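J.: next come a sequence and a model predicted from it.
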Amino acid sequence: MSNANIEELVSKIIPPLSSDYHKGQAGRIGIIGGSKDYTGAPYFAAISALKVGGDLVHVFCTKDASQVIKAYSPELIVHPILDSASFSKEFLEHLPHLHSLVIGPGLGRETSIFDSIRDVIESAKSKDVPIVFDADALFFLNNAPEVIHSYKKAILTPNKIEFGRLYKSVTKNMAEEEYSKAEVQLLAELLGNVTILKKGSVDIISDGVDTLICNEPGSLRRCGGQGDLLCGSLGTFHYWAHRTSINSVNSLDSSLNHSMIAAFGACLLTRRCSYLAFQKFGRSSLTTNMISEIHNAFSGLFH
C-alpha cells in the first residue's frame, strides 16, 4: 500500500467539524506523566493532543508538577494525584470519561509510581481504551512486557535507545545498531502484535503483520520535546482511529489495523511540523515552534 493510500485512510478517521458535535465528542485524552523534574514533556504532549483536535485533555501528574503545568496553559485539566498512595483508585473515577491514554511523558521511574501504572494499564485494558506508551512507560515495560502482550490497542513509541532496551528484554538478544524493519516487526510479533512506532531518521511502524515506513521530510534539528508532540498527537489520532462510529476505514477494505493508521498519521504530522518550523528558525528551532505549526501541517496533509 502506498503512502498516499495510507494518508487517505488517515483523512478518513478524522472527525468532521460540525455544529452537531458536543464538547468532548472529538476526544477526551488522558496524559499520565509529569513529575518534579519533568514538567515540559506532559505539557508538550497535552497541548499537542488539543491542537490536533481533541476537545479535552486531562493531565495526571505529581503534586510538585501540577502548578507548573497549570501555569503553562489554562486549557489543560490538571490532576495532581500521580504520587498519591491512592492514585490507582482515584484514577478509576476518571477512566470512564477518557477516550484514550498516553502514558509516560515526564513520568519518572519511581517504583511506587510504576506499581500504580501497572494497575492503570490493567484497568484501561478492561475498558478497551487505546493506550500510547512513551518515554518512561517504555522503561517500565522493559521489566513487565507481559502487561501489554496481545493488546491490539497499544502503541509503543520507542526511540533508538528505548527500542534497543525493549528488544533485548524481550528477545534476549542485541538488536542491530540501526534497527531494521525486520527487527521492529519481530518485536511487535513477539509482543502479541501490538503496534510499535520506532522513531528515527525514518519512522518504522509495525504490528508484526504489516510494516510501514514514514519518510516524510522533517528537520535537521534534534531538540528535545519532539517525541512529546508525537505521542500527544497520537493520543488523539488513536481515539479517532478506534471510534466505534467510524465505518469509512472498513469501506476501503484496508487490511491495516486502526492503530497502524493512527501511528502513521501522527508521524506524518510531527515530521511536517518539524519541517515547517525548521524552514523558519533553522538551528534555533524548538518544539514550541513546531507546536505552533500544527494547524498549518494538519491542513496541508489532511483534507
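T.: Received it, and whenever you're ready, just let me know what you need.
J.: could you use CA atoms for every contact and neighbour count after this?
T.: Fine.
J.: what sits up against stretch 199-213?
T.: 157-160, 181, 184-190, 193-198, 214-216, 256, 260, 263-264, 267 (C-alpha atoms under 8 Å, 6 or more residues apart in numbering).
J.: ok, and for it, which residues are buried?
T.: By 16 or more other C-alpha atoms under 10 Å, the buried positions in stretch 199-213 come out as Lys199, Asp203, Ile204, Ile205, Ser206, Asp207, Gly208, Thr211, Leu212, Ile213.
J.: and the contacts of stretch 199-213, which are buried?
T.: 157-159, 181, 184-190, 193-198, 214, 216, 256, 260, 263-264, 267.
J.: that older thread, which of the buried residues of stretch 199-213 sit farthest apart?
T.: Longest distance between any two of those is 16.4 Å, between Lys199 and Gly208; criterion C-alpha to C-alpha.
J.: which residues touch Ile196?
T.: Neighbours of Ile196 in contact, by C-alpha under 8 Å, 6+ apart: Ile155, Leu156, Thr157, Pro158, Val184, Ala188, Ile204, Ile205, Ser206, Asp207.
J.: mind redoing it with 7 Å?
T.: Applying C-alpha atoms under 7 Å, 6 or more residues apart in numbering, we find Ile196 in contact with Ile155, Leu156, Thr157, Ala188, Ile205, Ser206, Asp207.
J.: can you tell me how far it is from Val78?
T.: For Ile196, the distance to Val78 equals 28 Å [C-alpha to C-alpha, to the nearest Å].
J.: what does Ile205 give?
T.: From Ile205 to Val78 the distance is 31 Å (C-alpha to C-alpha).
J.: next one: Ile14
T.: 26 Å.
J.: one more: Ser126?
T.: Counting by C-alpha to C-alpha - Ser126 and Val78 are separated by 24 Å.
J.: who has more neighbours out of these two?
T.: Set Ser126 next to Val78 and count neighbours by other C-alpha atoms under 10 Å: Val78 wins out with 21 against 9.
J.: ok, and the closest non-adjacent residue to the most centrally placed residue in the chain?
T.: Centroid-nearest residue in the chain, with C-alpha atoms, centre = their mean: Cys231, separated by 2.7 Å. The shortest distance from Cys231 to any residue other than its chain neighbours is 6.2 Å, reached at Ala45 (C-alpha to C-alpha, 6 or more residues apart in numbering).
J.: then this one, side by side with the first:
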Amino acid sequence: MRVATSDEMRAIDREAIERVGVPSLCLMENAGRAVAEQAVRLLGGSVKGRRIAVVCGRGNNGGDGMVAARFLHNWGAEVLVFLAGREGDLREEPATHWRALKGMGVATREVSEEGETSEVEAALRACDLAIDALLGTGATGEIKGLYAKLVGAINLSPKVVAVDLPTGVHADTGGLMGPCVKADVTVTFGLPKVGHLVFPGAGMCGKVVVADISLPTRMLTDEGRLPLFFLTPREARKLLPERKPDAHKGDAGRVLVVAGSVGLTGAAAMSAESAYRVGAGLVTLALPESLNDPMEAKLTEVMTLPLPERGRAISPEAVDKVLKFAEGVDVVALGPGLSRMEGAAEAARELVARLERALVLDADGINALEGRAELLDRRRAPTVVTPHPGEMSRLTGASIEEIQRDRVGFARRFAKGHGCVVVLKGARTVVASPDGRTAINLTGDEGMASGGTGDVLTGAIAGLLAQGLPPFEASVLGVYLHGLAGELASKELTIYGALATDVLRLLPEALRWVEEERTPPRWPIEVGHPLL
C-alpha cells in the first residue's frame, strides 16, 4: 500500500478538488463522518448520552472535527466543541461547518488565550472521549503556547481519537514537535503518512484507520508519484519466489556466508541456517579454519569452507579462496560475527571491492567500511547493506540522533548516493532503493530486541536473493518475513522469552502465513478502501 508525505497528500487533495471536481466540503464531510464512526466504535457501538469533547484548530483539520461533532450530536452524544481561536479566524470550509454546529444547537466555546483553558481541562477530565482536531499533516513547527496547553488537556481524556495525525507528530518523519497527543485511534484520510508508521510518532497514534473519503483510487495507487509504501499481506504473497514442480537444489540458489570469529560463531550459524529456512537450495559457511570442526558438528545441512585466519578471525589471506569459491554461488552474505580485528576488516574491505556476485553486507562487514563508504560506489554487482543505526553512524559519520530523526530520508539519501539497497534496521525497518522506491516494514515487535535477530535477517535476505528475487524485493520480503517470525515467536514465548533462534525456527511458519495471506498478529493499520 502506498504511503504519502504531507506534500504528496496535499497535491492529491488539490488535484481531486481542482481537476476532478470533488468538492472540498464533500471531502471534509466524508472525513468527519469517518472520525465520528470510529468514536462510536471506540465507545462500544453507541454514543447516546456519552460525553464527547472535540478540540478544533482553525484549519481543515478543525473542520473535520466539527463535522464529526455534528454527527455525534445527531447520534445522541453530549458534545462540547472547543475552537482554538475565534470564529473570525476560520477558513472558509471550517467556518461553514462551525455555523452548522451552532445552527444545530451543539455547545461551542472559543479559546484564544492560554489562561482560558481551565474549562477545557475540566471538560476533558469529565468526558468519555476526546477528539483531537487541532493540527493535521501540515504542521511542522514546535507545539507551544495555547496549543501545548490544549494538547495537555486532550491527554486528560480516558479515550482519544486523533483526526488525520495526533497533534505534535511530524507527518513526514514521525518525530515529535514538543507536547504530543497520545491517541487510542488515529483516523487518516486517503493514505497513511510517514508519521503514522515511523517511531516515535507511530507510538502516539494507537490503531491507525485509513478512511476512504472518495479521493480517486487511481491517485492513491500511482506508484510513479508515490514511491513510498508498506507491504501488505496480499502484496507479500505476490513476492514469494516461484518454484517449479521439477526444481532441484541448484535451481533454488546457492549462498555463501562469510562470517564468524571466536566468540561470535552463533551469528555465523544463524545467518547460514536462515538462508536455508527461506528456501535457498545450497548454503556454505566460510569461517576461520580453527572454528570449522565445532561448526560442522553444530550445523547439519550447511556446508563449510575453512579459511586462513589470524587471531581466530579470517585474515586477508582468505580473500582469494573466498573469491574463487564465490564464482560458483549466486549471493554472498558478508559480516555477521566477523569481528572488528584489523585483519578481518581488511579482508572484508577487499571482498567488498572485488566480489562480482550479489552481496548482502551486515554487521562487521559494514563496520569494516567505517569512513570508507565510497567502496560501495565501485561495486558493479547488486549490493544490499543492512545497518542498524549504530552501524549506519559509523559508516557515514552522522550521529545516531541525526539518523533516527529522519529514518526514511536518511536511508533514501544513502541508497541513492551509493547505488545500493539500504535496510535501515530498527522498529519499523526502512528499505530504500537507489531508484527512490522505499518501504516501511510494519511487522516485528519489541520481543526482537535481543542479540542475533539481525543475523537471521541477513541470511533471509541472501536466501531470497539466491532464489531470483531482485535486491530490493528480496530485502522488502525478507524484512517482512523476519518481523512476522518475530511476532510469532513473541506470541509463543512472550516478548521477554523469545530468542533469535526462535525467530529462525519460525521463518517457515511465517512463510506459511504469507502463503495464506494472513494478517500478522500485531498489524497496526486498518484500511477502509477495498482496492488499496
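T.: Ah, there it is. For clarity, every value in this text was computed on a predicted model and none was experimentally measured.
J.: that older thread, report the contact partners of the residue nearest to Cys231 of the first structure.
T.: With contact set as C-alpha under 7 Å, 6+ apart, Ala45 of the first structure has these partners: Asp228, Leu229, Cys231, Gly232.
J.: checking the alignment partner in the second structure of the first one next. Helix, strand or coil?
T.: Taking TM-score structural alignment, the alignment pairs Asp228 of the first structure with Asp455 from the second structure. Under the three-state scheme (DSSP: H, G, I helix; E, B strand; the rest coil), Asp455 of the second structure adopts helix.
J.: for Met1 of the second structure, see how far away the closest residue to Asp455 of the second structure other than its chain neighbours is.
T.: Using C-alpha to C-alpha, 6+ apart and skipping residues adjacent in sequence, the residue nearest Asp455 of the second structure is Ser271, 5.1 Å away. For Ser271 of the second structure, the distance to Met1 of the second structure equals 30 Å [C-alpha to C-alpha].
J.: do the same with Thr438 of the second structure
T.: Distance from Thr438 of the second structure to Met1 of the second structure, counting by C-alpha to C-alpha: 12 Å.
J.: tell me, what's touching the two both at once?
T.: With C-alpha under 7 Å, 6+ apart as the test, Thr438 of the second structure and Met1 both reach Phe229.
J.: please enumerate the strands of the stretch 201-350 of the second structure.
T.: Per DSSP state E, counting those that start in this stretch, the stretch 201-350 of the second structure carries strands over the ranges 207-211, 228-229, 254-258, 282-288, 303-307, 309-310, 313-314, 331-334.
J.: same check, this time on the stretch 401-532 of the second structure
T.: Under DSSP E, counting those that start in this stretch, the stretch 401-532 of the second structure gives strands at 421-424, 430-432, 438-440, 525-527.
J.: distance to Leu9 of the first structure for the contacts of Ile196 of the first structure - can I get that in TSV?
T.: Shown next, in TSV, are the contacts of Ile196 of the first structure (distance: C-alpha to C-alpha, whole Å):
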residue	distance to Leu9 of the first structure
Ile155	18
Leu156	21
Thr157	21
Ala188	22
Ile205	15
Ser206	16
Asp207	17
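J.: filter these down to just the ones in helices.
T.: Ala188 (DSSP state H).
J.: ok, the contacts of Ile196 of the first structure in the second structure: which stay?
T.: Mapping the contacts of Ile196 of the first structure onto the second structure (both residues aligned by TM-score structural alignment, their matches' C-alpha atoms under 7 Å) leaves Ile155, Leu156, Thr157, Ala188, Ile205, Ser206, Asp207 still in contact.
J.: Ala398 of the second structure falls within a helix, correct?
T.: No: read with three-state DSSP, Ala398 of the second structure is coil and lies in no helix.
J.: what about it, how many neighbours?
T.: So Ala398 of the second structure, with other C-alpha under 10 Å, has 14 neighbours.
J.: nearest spatial neighbour of it, skipping sequence neighbours?
T.: Ala398 of the second structure's closest residue in space is Met392 (C-alpha to C-alpha, 6+ apart), at 7.8 Å.
J.: counterpart of that neighbour in the first structure?
T.: In the first structure, Met392 of the second structure lands on Phe163 (TM-score structural alignment).
J.: quick one: map Pro145 of the first structure onto the second structure.
T.: Aligned partner of Pro145 of the first structure by TM-score structural alignment: Ala373.
J.: which helix or which strand is home to the closest residue to its match other than its chain neighbours?
T.: Spatially, and ignoring its direct neighbours in sequence, Ala373 of the second structure is nearest to Leu395 (6.2 Å; C-alpha to C-alpha, 6+ apart). Using DSSP states H and E, Leu395 of the second structure sits within helix 389-396.
J.: mean shift of that helix relative to the first structure?
T.: Helix 389-396 of the second structure differs from its equivalent in the first structure by a mean of 1.7 Å after superposition (mean C-alpha distance after the TM-score superposition for the first structure).
J.: list the buried ones in the top helix by length along the first structure?
T.: The longest helix of the first structure (DSSP H) is helix 258-281. Using 16+ other C-alpha under 10 Å as the test for burial, helix 258-281 of the first structure gives 258-278.
J.: can you give the distance from that helix to the centre of its chain?
T.: Distance, stretch centre to chain centre, for helix 258-281 of the first structure: 12 Å (C-alpha atoms, centre = their mean, to the nearest Å).
J.: helices and strands around it, which ones?
T.: Judged by 3 or more C-alpha pairs under 7 Å, 6 or more residues apart in numbering; DSSP states H and E, helix 258-281 of the first structure is in contact with helix 3-13, strand 195-198, strand 211-214, helix 226-242, helix 287-292, helix 294-301.
J.: how many residues are close by the closest residue to Lys153 of the first structure other than its chain neighbours?
T.: Nearest non-adjacent residue to Lys153 of the first structure, counting by C-alpha to C-alpha, 6+ apart: Pro130, 4.7 Å away. Applying other C-alpha under 10 Å, we find 25 residues neighbouring Pro130 of the first structure.
J.: aligned to Pro130 of the first structure, what sits in the second structure?
T.: In the second structure, Pro130 of the first structure lands on Ala358 (TM-score structural alignment).
J.: who's in contact with that match?
T.: Listed by C-alpha under 7 Å, 6+ apart, the contact partners of Ala358 of the second structure are Asp330, Val331, Val332, Ala381, Pro382, Thr383.
J.: which of those residues are still contacts in the first structure?
T.: Conservation of the contacts of Ala358 of the second structure in the first structure, assessed by both residues aligned by TM-score structural alignment, their matches' C-alpha under 7 Å: retained contacts are Val331, Val332, Pro382, Thr383.
J.: surely Val255 of the second structure touches Leu334?
T.: No: with contact defined as C-alpha atoms under 7 Å, Val255 of the second structure does not count as touching Leu334 (10.7 Å).
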